[in-house]
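1. how would this look folded up:
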Amino acid sequence: MTAPTTTTYDQLKKKQSDLIRKALEGSIFIADHSADLPAALTSGADGKLLALPPGYEDVGWVDKGDGATWSRSVDTSEVDSWGAVEPTRTDITKQTDGLKFTAQETKRKTLELYEGLNLSGVTPDATTGEVRFDRPARPSTRYFRAFGLFVDGVGADAIYVAKLAPKATVTDTGEQKWSDGDDPVGYDVTLTAKYDDDAKTAMRFFFGGPGWKALLADMGFTAAPPAGG
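-> Okay, here's the model as predicted:
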């Protein structure tokens, strides 16, 4: 038997502060469910950000306190067995992903999300510019593609992180407060991700950018060799 090798904690530990990410700035893009799916986040050896397919609109400024809050909940079913002090089998029975944010800009897209309506057919009054619409007695369920993106670092150190819910629907809205305080009129919405037949998933994750590429080995990823290499 080989004798155990001794070491110290200083030799064992590996703490890398350059792997701590912060969402310095970001956006939430919403598109109709009929829009094309983003195929990738970046392109080229320099990891430049790719444009989104047509139809994705930035909801604009969102409340700083919550930013874009992504949630995930998992329900399980457990089997208890005679003589065992812990479950002998655990199965995942339900998994739910969500996105919550409070939009601060009043425009068609935020009104559609918050009110659960399709306003494409609403035409402002030709004389006054007034916009008017009603909530139907039984609103229909609308599905969207929700793409959240944040950037950390600049230039050659830029890192892009994104999440895509290819089929999301608004499942909750918060109260809307009208006052002359510091907070603007907001549109607090929660979207829940559903499995999408086109994407074959309910959630897709993207990590890229020149700063990300430079840290691949430190993060534990082995980069694929260049094509033709």
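
2. okay, CA-based contacts and neighbour counts for the rest of this
-> Will do.

3. so how far is stretch 54-64 from its chain's centroid?
-> Between the centre of stretch 54-64 and the centre of its chain there are 12 Å (C-alpha atoms, centre = their mean, to the nearest Å).

4. what's in contact with that stretch?
-> 27-32, 35-36, 68, 101-105, 109-110 (C-alpha atoms under 8 Å, 6 or more residues apart in numbering).

5. and the furthest pair within the residues you listed?
-> 36 and 104 (26.6 Å; C-alpha to C-alpha).

6. quick one: buried residues of stretch 95-111?
-> 97, 98, 99, 100, 101, 102, 103, 104, 105, 109, 110, 111 (16 or more other C-alpha atoms under 10 Å).

7. what residues does it touch?
-> By C-alpha under 8 Å, 6+ apart, stretch 95-111 touches 57, 59-63, 66-75, 117, 119, 184-193, 202-203.

8. could you redo the last one with a cut-off of 6 Å?
-> With contacts defined as C-alpha atoms under 6 Å, 6 or more residues apart in numbering, stretch 95-111 is touched by 61-63, 68-74, 186-193.

9. quick check: longest helix of this structure.
-> helix 108-115 (DSSP state H).

10. distance from the chain centre to it, please.
-> With C-alpha atoms, centre = their mean as the basis, helix 108-115 stands 18 Å off its chain's centre.

11. quick one: the strands in the chain, in order.
-> Applying DSSP state E to the chain gives strands spanning 25-32, 42-43, 48-49, 57-58, 69-79, 89-103, 144-152, 159-173, 187-193, 204-208.

12. want to throw the ones you listed into TSV with distance to residue 18?
-> Listed next are these as TSV, based on distance: least, C-alpha to C-alpha, whole Å:
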stretch	distance to residue 18
strand 25-32	18
strand 42-43	21
strand 48-49	21
strand 57-58	29
strand 69-79	23
strand 89-103	27
strand 144-152	11
strand 159-173	12
strand 187-193	31
strand 204-208	15
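
13. alongside the first, I'd like the structure of this one:
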Amino acid sequence: MPTATWDSLFDGRPELIRKMLFGSVFVKDYDPATSLATFSPFDATTGGLDATALGTGWTDLGYLDESGVEFTPTFTTADTMAWQLRLPGRTDVTADNESAKIVCLQSDPAVEALYYNKPLATAPTLGTSGYKITKDKTPNLIYRSALFIGVDGSGGSVQYAAKLYPMCLMTKPDKQSWQAKTENQFTMTLTPYWDSVAGFAIATWHDGPGWRAYATP
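-> Below is the predicted model of the structure:
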């Protein structure tokens, strides 16, 4: 019987350990007339970011705090037990989703529109005289599209990871503290929903010159 050592069997590749060193979060008001089914933030030829695709209606939320984006999955199941069994007879998925938590550091109209559930399209421009946001008597739920981009590496070895919520809601605005020691923060949780126009709830990509280099032995 042939024998082997652990060293000869182990196939770990340290170059596949990723860190999202930088990144951005882009948002726009959800438009059911514009399908994101074939949307991609990447140039099909080079694998780099597509400036045209990202410049069409998307707004960059700017600086986030050092925690970046925190994606939290929600996956629950229900077991069916039987008298004659001590293990589940069957298991069914009862919830399968995730949420994205961000902490915006910039106090600008786009961030505040997202935080206070106002349309991005009608947000005042930065520096507008008499700038004011009011809280409505009846809360509005405004659907958005959200795009998250993470960057690892640099130059010719740069790699990108991206995630798209074609239709989502800001479901949890967190507390704010006005004080001298801490910057004014806008902490929000975004929850994706099934988008019948795009045909999915979440899409994830990997691309970039560094990623494509793996295809070369």
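
14. and the TM-score between them?
-> The TM-score (TM-score structural alignment, normalised by the length of structure 2) is 0.89; 211 aligned residues with a C-alpha RMSD of 2.1 Å.

15. circling back to that earlier point, so which of the strands of structure 1 comes closest to residue 138 of structure 1?
-> strand 159-173 (14.8 Å).

16. that closest one vs helix 108-115, what angle?
-> 50 degrees (axes from the mean of the first three to the mean of the last three C-alpha atoms, to 10 degrees).

17. what's the counterpart of residue 33 of structure 1 in structure 2?
-> With TM-score structural alignment as the criterion, residue 33 of structure 1 lines up with residue 30 in structure 2.

18. can you check residue 142 of structure 1 too?
-> Counting by TM-score structural alignment, residue 142 of structure 1 lines up with residue 142 in structure 2.

19. circling back: superposed on structure 2, what's the mean shift for the longest helix of structure 1?
-> In the superposition with structure 2, the average deviation recorded for helix 108-115 of structure 1 is 0.9 Å (mean C-alpha distance after the TM-score superposition for structure 1).

20. and the angle for that helix with strand 144-152?
-> Using the same axes, to 10 degrees: helix 108-115 of structure 1 against strand 144-152 is 120 degrees.

21. which residue is nearest the middle of structure 2?
-> residue 148 (3.9 Å; C-alpha atoms, centre = their mean).

22. I figured that residue hits residue 161, correct?
-> No: contact criterion C-alpha atoms under 6 Å: residue 148 of structure 2 and residue 161 do not qualify, at 8.2 Å.

23. picking up where we left off before, any idea which of the strands of structure 1 gets closest to residue 133 of structure 1?
-> Closest approach to residue 133 of structure 1 among the strands of structure 1 (C-alpha to C-alpha): strand 187-193, 17.0 Å.

24. what's in contact with the closest one?
-> Strand 187-193 of structure 1 has contacts (C-alpha under 6 Å, 6+ apart) with 97-103, 114, 165, 167-174, 202.

25. got the buried residues for it?
-> Of all the residues in strand 187-193 of structure 1, those buried under the rule 16+ other C-alpha under 10 Å are 187, 188, 189, 190, 191, 192, 193.

26. with distance to residue 211 of structure 1 added, can I get those residues in TSV?
-> TSV is the format used below for the buried residues of strand 187-193 of structure 1 (distance: C-alpha to C-alpha, whole Å):
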residue	distance to residue 211 of structure 1
187	34
188	33
189	32
190	31
191	30
192	31
193	29
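
27. quick one: residue 52 of structure 1 from residue 9 of structure 1, how far?
-> Distance from residue 52 of structure 1 to residue 9 of structure 1, counting by C-alpha to C-alpha, to the nearest Å: 46 Å.

28. compare those two (neighbour count), which wins?
-> Taking other C-alpha atoms under 10 Å, residue 52 of structure 1 and residue 9 do not tie; residue 52 has more neighbours (16 against 7).

29. which residue packs closest to that one, ignoring adjacent ones?
-> residue 38 (6.2 Å; C-alpha to C-alpha, 6 or more residues apart in numbering).

30. could you count how many residues lie near that neighbour?
-> 16.

31. and what of residue 184 of structure 1?
-> So residue 184 of structure 1, with other C-alpha under 10 Å, has 15 neighbours.
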